[in-house]
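Asker: compute the structure for the input listed below.
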Amino acid sequence: MSFSLADARFRLVRALGLFRRGLASLRMRGLRATWQRVGAQFGVFAPRARQTLLAADLSAFAPFDVPCHDAPAVSIVVPVYGHLPQTLACLRAIAAHPPRASLEIIVVDDASPDDSAATLARIGGLRLHTMPANAGFIGACNAGAALARGGHLLFLNNDTVPQPGWLDAMLATFARAPDVGIVGAQLVYPDGRLQEAGTMLVRDGRGENRGRFADPLHPQLRYCADVDYVSGAALMLPRALFERLGGFDSRYAPAYYEDADLALRVRDAGLRVLVQPEACVVHLEGVSAGTDLSQGMKAAQARNQPVFAARWAQVLAQRPADPVAAGQLPRAGVPQVLIIDSVTPMPDRDSASLRLVNLMRLLREAGMHVVFLPADRRHLGAATQALQAIGVEVWYAPYAKSAAQWLRTHGGRFSRVMLCRHYIAHEFLPLVRRHAPQAQVIFDTIDLHYLRELRGAEVSGDPALRRAAERTRAQELDVVRRCDMTLVVSPSEVALLARDAPQARVALLSNLHEIAGPGRPFAQRHDLVFVGGFRHPPNVDAVKWFVGAIFPAIRARLPQVRFHCIGDHVDDAIAALARVDGVIIHGHVPDITPYMDGCRIAVAPLRFGAGVKGKVNLSMAHGQPVVATTCAAEGMQLHDGHDVLLADQADAFADAVVRLYEDETLWARLAEHGLDNVRQHFSLDAARRTVQAVFVDGADDRAQP
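Answerer: Now for the predicted structure:
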């Protein structure tokens, strides 16, 4: 399709929107903070995706040690028949970059014709088992599994070079969902080309390797995907499940189709089979078994195909006859949803990101295929990889050369398109209507920006901010009217839109949090904590007000209490607050849990804002009571003295903090009721009904495969 007026309009509107937001940011945040936002928007400081492979170490043998734990989480089983240099290279790779998880390595020497057994016996920490006679791949794997002590088994070919982080990525995949039965790694050739990202079955029983010889970083091959089976070259599953299913089936001895058969038995048990591309393993295909289908062990591949096809005839009858069609994911009929936001979410940085990532998780649980396109089209390193690891298809440059071109190509896939934030929706809505006319368009406000800006202008008394807020109001309400559905995060915003946009369809989808639990008891907790990024003007105002007007009164009565301030993008004005006795400016911390579980009280002294405050939810989800302003507790079904303490004046806020800090009975009551509030209103369980109604119900098959 040629370049259109809609495409030209999108580029013009986007450029003008970025310019206006830059000017507004200059007024609110200053030059330095604005430059940081511009850099983030255009990815100036963002890491780029890269693929640097660990090469096989084929040097002469010298004794070395491999990881070995008495109570391993994972047992790696490596069947060996000769090819000692490759076996050593495999073990050296694991030893050089040991996983974080506890493990043991069991090498099963299958009566090797060379001196493998004698040499391997000199490796420290290795559990070596020698077979009295050659039993083939299946026999060796089953023998190794019988010796395993780990909760999970990981079958690994000896002609592989596992890349750093591979095992931990596979193990983490099981932790994310209880219905996962098998996880496989992404296999690549030594030259970096993709060997396979899982395998799909053709109707005659053959396997179609996903992405063979393709770019392993391509977005359509880089996300954790449900597949028919994964190669036994790097396959992990719970040991109890393997034992319950009877191990690899000996009818396929010596090898081939045992991995596909095991995967279908796992699927028969109601469990999923996933390929996890975050686990990368270089596979020297053909080293151990050759490539000639007419002779040697490889001949068993052709011999076992009809055996496998006959056993699974009913399942295979549902698979495509064409190999190309068989290898495509998602399968035809799976509803797909596209989500567009300004940048890739970083859930450890802000509550909006956490809400969006948890929404994607709920959509995946509901059976939808989720595609995410950041408006800046940047690969954000770990943040992008984290989405891909949970099964989200994330697009970025150079694979998405432009938003307009990408939507022209992919728009027909989607039954739903969700646009986050009013300025993103304003820019993208015409393109989506043109290139995805079949899709229902959902506007996710994150929070009503115009409400927050109007309140900020009122606090500051700045007429320019008031005019900017009115412009935001007009644009945001225009987007609400033009979209099929609008999501807001609080009942008060539902009521506001009922007045300001009465014809709009509006649904409540609030913050989404996992329940961490009560954490430490009262006596083991100390100090106060505030959490919030300082790109957000309400947080800047809140901390300045707290330190300047509230904290001195608290310290006068509680002289040992410290105030921990956590949040990224600390500017000079916030950093200077650390000169006040008892104030600690931490900036961003990778793991916030110690502060949630260790600080006695969280404070939320926001004087303006909108939406639901993730900082309040986060603390309550950890059993940490909160002292907040009325604005900070808005729309959260909280009641003063029951699950929160509320105060809007500086002296009253200080009194509430001191009272709660010293009263264990009050503290315990608020902690318990705060947890209940999050469970009832802000947990993933609480949101499932809305997610089903907005995204899943009525999603038809009008979208193209």
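Asker: contacts, neighbours, all on C-alpha from now
Answerer: Will do.
Asker: correct me, but Arg555 touches Val561?
Answerer: Yes: using C-alpha atoms under 8 Å, Arg555 makes contact with Val561 at a distance of 6.5 Å.
Asker: quick check: neighbours shared by these two?
Answerer: Residues touching both Arg555 and Val561 (C-alpha atoms under 8 Å, 6 or more residues apart in numbering) are Gly582.
Asker: top helix in this structure by residue count?
Answerer: helix 5-29 (DSSP state H).
Asker: may I see the buried residues of that helix?
Answerer: Across helix 5-29, burial judged by 16 or more other C-alpha atoms under 10 Å covers Ala6, Asp7, Phe10, Arg11, Val13, Arg14, Gly17, Gly22, Ala24, Ser25, Met28, Arg29.
Asker: ditto for stretch 485-495
Answerer: Result for stretch 485-495 [16+ other C-alpha under 10 Å]: buried residues Met485, Thr486, Leu487, Val488, Val489, Ser490, Pro491, Ser492, Glu493, Val494.
Asker: what about the residues you listed, which are in helices?
Answerer: Per DSSP H, the buried residues of stretch 485-495 map to helices at Pro491, Ser492, Glu493, Val494.
Asker: please give the structure of this sequence too, so both can be compared:
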Amino acid sequence: MIQPTVTKVLVIGYVWPEPRSSAASGHVMQILDTFVQQGWDITFSSPASPGAHKADLGALGIREVSIELNNSSFDMFISELRPDIVLFDQFMMEEQFGWRVEKCCPDALRVLETSDLQSLRHARHQRLKERLKVSADQDDFSVLFAPALREEFELMATTDLAKREVAALYRCDLNLMISEVEIELLVKQFGLPRELLHWCPLMVELPTTEPKAFEARAHFLSIGNFRHAPNWDAVLWMKSTIWPLIRQQLPDAQLHIYGAYTPPKAMALHNAAQGFHIMNWAEDALQVMSAARVCLAPLRFGAGIKGKLVDAMLCGTPSVTTPIGAEGMHDEEPWPGAITRSAVQLADAAVRLYRCPADWQAAHLAGAALLGKRYQRATHAPALIEKLRDCQKHLHERRTRNFIGSMLRHHAHKSTQYMAQWIEAKNRDTQPTRNA
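Answerer: Modelled structure (predicted):
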């Protein structure tokens, strides 16, 4: 009896996953778990050093392998492994290792996990910086939240980061997109074929227990990795403008801010007298979210969808955010809290939810409904596996249709191969011979 072959997957990670530190790592772990449930043979590799909160991949049966940049030993490693699927975690890993995958395993399905469009996040950050240069007003940031997709494209199109990122998307056979808004931006403005993009948002199990009631909760909460620039900017906006407005209406209010890798500059903002508490890293993000009455996420720039806001829904905690924070997260469904465009609006909405049990309960229920409609693991995990299998089955046809991707892979292979040879030769104090 012929035994069915087991699908081999190689993941090349920008970092080792830390699901309790960032939503991006959480999403990677959800994808890995989906593969584990299929019984696939999974190897996770990364050139990064393990972080303080690294997940125990070995406990899931996932092999861990450290790799190096610009080192031909990777060629031997991947040639011996012979993966059926190679998943790049963030486009920089495709840039660094994609040409080696092309050389050693050309028939492997190449998949890119984007997390978010980094070029979109960067362009929006630049727009915020320009806005802050021309106006000292810290209240109304509507201008940041108004642009149509065409305006976002024009902001991104001239940047090197966008050119690099979109090229990587073309070179892959499938790209996992966490936000439908970003899919529309790529298809309608950048011209990417829709078949290269697959919507794969955060995938969660629905809660089986009733969250804490309004009366059992206290305090405001904000959470997010301090290394992520949008989170740090949100903390600064809360400190300078939003939190003083909330304290004017609720003099005894307390704000607890949690985040991994808390830098000294963040700890310097701690002020117990003002009710502004920097709490460092949360051992269990869902536990602290469940105890809070309102989640604050005043994001002035960013991309993708926000794990903290999905966590808020899981815990039944209403959230107050901006159009950037809610982008791509709720389609036309009611938001479980409030979406605001200014510091005054955000403070007023937060205070209303904190004070009013009826408004709080309505937001609480909206969160549960939104989870069920858009973020169920039971829906998205099977869809992901089905899409990957279909891509494997029709890989030749897909690559033939994606001529731009094939062309970019060809040139990336040649130019990066030469550069890698040059680097390795330089390390040996010899000069390589360039092959035509």
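Asker: can you give me the TM-score here?
Answerer: Overlay of the two chains. TM-score (TM-score structural alignment, normalised by the length of the second structure): 0.78; 367 aligned residues with a C-alpha RMSD of 2.6 Å.
Asker: can I get the buried residues of stretch 485-495 of the first structure in TSV with distance to Thr173 of the first structure?
Answerer: Shown next, in TSV, are these (distance: C-alpha to C-alpha, whole Å):
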residue	distance to Thr173 of the first structure
Met485	33
Thr486	33
Leu487	30
Val488	31
Val489	30
Ser490	33
Pro491	35
Ser492	38
Glu493	37
Val494	37
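Asker: tell me which two of the residues you listed sit farthest apart.
Answerer: Pairwise distances across those (C-alpha to C-alpha) peak at 17.2 Å, for the pair Met485 and Ser492.
Asker: other residues contacting stretch 655-668 of the first structure?
Answerer: Contacts for stretch 655-668 of the first structure (C-alpha under 8 Å, 6+ apart): Phe522, Ile554, Arg557, Leu558, Arg600, Ile601, Pro625, Val627, Leu645, Leu646, Ala647.
Asker: read off where it ends up in the second structure.
Answerer: The alignment of stretch 655-668 of the first structure onto the second structure (TM-score structural alignment) covers residues 348-361.
Asker: buried residues, the matching stretch. List them.
Answerer: Asp348, Ala349, Ala350, Val351, Arg352, Leu353, Tyr354, Trp360, Gln361.
Asker: do the same with stretch 665-683 of the first structure
Answerer: 666-668, 670-679, 681-683.
Asker: can you list which of those are found in helices?
Answerer: 666-668, 670-679, 681.
Asker: in the second structure, what range does the longest strand seen in the first structure match?
Answerer: Counting residues, the longest strand in the first structure under DSSP state E turns out to be strand 272-283. Alignment of strand 272-283 of the first structure against the second structure: no match, by TM-score structural alignment.
Asker: off-centre distance for the helix or strand just after that strand?
Answerer: Next in sequence after strand 272-283 of the first structure, counting helices and strands by DSSP states H and E, comes helix 299-311. Between the centre of helix 299-311 of the first structure and the centre of its chain there are 38 Å (C-alpha atoms, centre = their mean, to the nearest Å).
Asker: and stretch 636-651 of the first structure, by the same measure?
Answerer: 33 Å.
Asker: could you tell me the end-to-end distance of it?
Answerer: With C-alpha to C-alpha, to the nearest Å applied, stretch 636-651 of the first structure spans 24 Å between its terminal residues.
Asker: can you tell me what sits against that stretch?
Answerer: 490, 546, 549-550, 553, 605, 607, 612, 625-630, 633, 653, 656, 669-674, 677, 681.
Asker: what's stretch 549-567 of the first structure aligned against in the second structure?
Answerer: Counting by TM-score structural alignment, stretch 549-567 of the first structure sits on residues 241-259 of the second structure.
Asker: coming back round to it: how about JSON lines for the buried residues of stretch 348-361 of the second structure, with distance to Leu149 of the second structure and secondary structure added?
Answerer: Listed next are those as JSON lines, based on distance: C-alpha to C-alpha, whole Å; DSSP: H, G, I helix; E, B strand; the rest coil:
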{"residue": "Asp348", "distance to Leu149 of the second structure": "29", "secondary structure": "helix"}
{"residue": "Ala349", "distance to Leu149 of the second structure": "28", "secondary structure": "helix"}
{"residue": "Ala350", "distance to Leu149 of the second structure": "29", "secondary structure": "helix"}
{"residue": "Val351", "distance to Leu149 of the second structure": "33", "secondary structure": "helix"}
{"residue": "Arg352", "distance to Leu149 of the second structure": "32", "secondary structure": "helix"}
{"residue": "Leu353", "distance to Leu149 of the second structure": "32", "secondary structure": "helix"}
{"residue": "Tyr354", "distance to Leu149 of the second structure": "34", "secondary structure": "helix"}
{"residue": "Trp360", "distance to Leu149 of the second structure": "33", "secondary structure": "helix"}
{"residue": "Gln361", "distance to Leu149 of the second structure": "34", "secondary structure": "helix"}
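Asker: nearest to Pro50 of the second structure among the residues you listed?
Answerer: Checking these one by one against Pro50 of the second structure (C-alpha to C-alpha), the nearest turns out to be Ala350, at 37.8 Å.
Asker: doesn't Asp331 of the second structure lie inside a strand?
Answerer: No: per DSSP: H, G, I helix; E, B strand; the rest coil, Asp331 of the second structure lies outside any strand segment and is coil.
Asker: and Pro19 of the second structure, how many neighbours does it have?
Answerer: 17 (other C-alpha atoms under 10 Å).
Asker: now Ser79 of the second structure. Nearest residue, chain neighbours left out?
Answerer: Distance criterion C-alpha to C-alpha, 6 or more residues apart in numbering; nearest residue to Ser79 of the second structure, sequence neighbours excluded, is Cys104 at 5.6 Å.
Asker: Ile515 of the first structure maps to what in the second structure?
Answerer: Match for Ile515 of the first structure (TM-score structural alignment): Leu206.
Asker: so what's Thr322 of the second structure up against?
Answerer: Thr322 of the second structure sits in contact with Phe145, Ala297, Pro298, Leu299, Arg300, Ile339, Thr340, Arg341, where contact means C-alpha under 8 Å, 6+ apart.
Asker: could you look up the SS state of Leu606 of the first structure?
Answerer: coil.
Asker: settle this for me: it is touching Asp541, isn't it.
Answerer: Yes: using C-alpha under 8 Å, Leu606 of the first structure makes contact with Asp541 at a distance of 7.3 Å.
Asker: quick one: which of those two has more around it?
Answerer: Leu606 (23 against 19).
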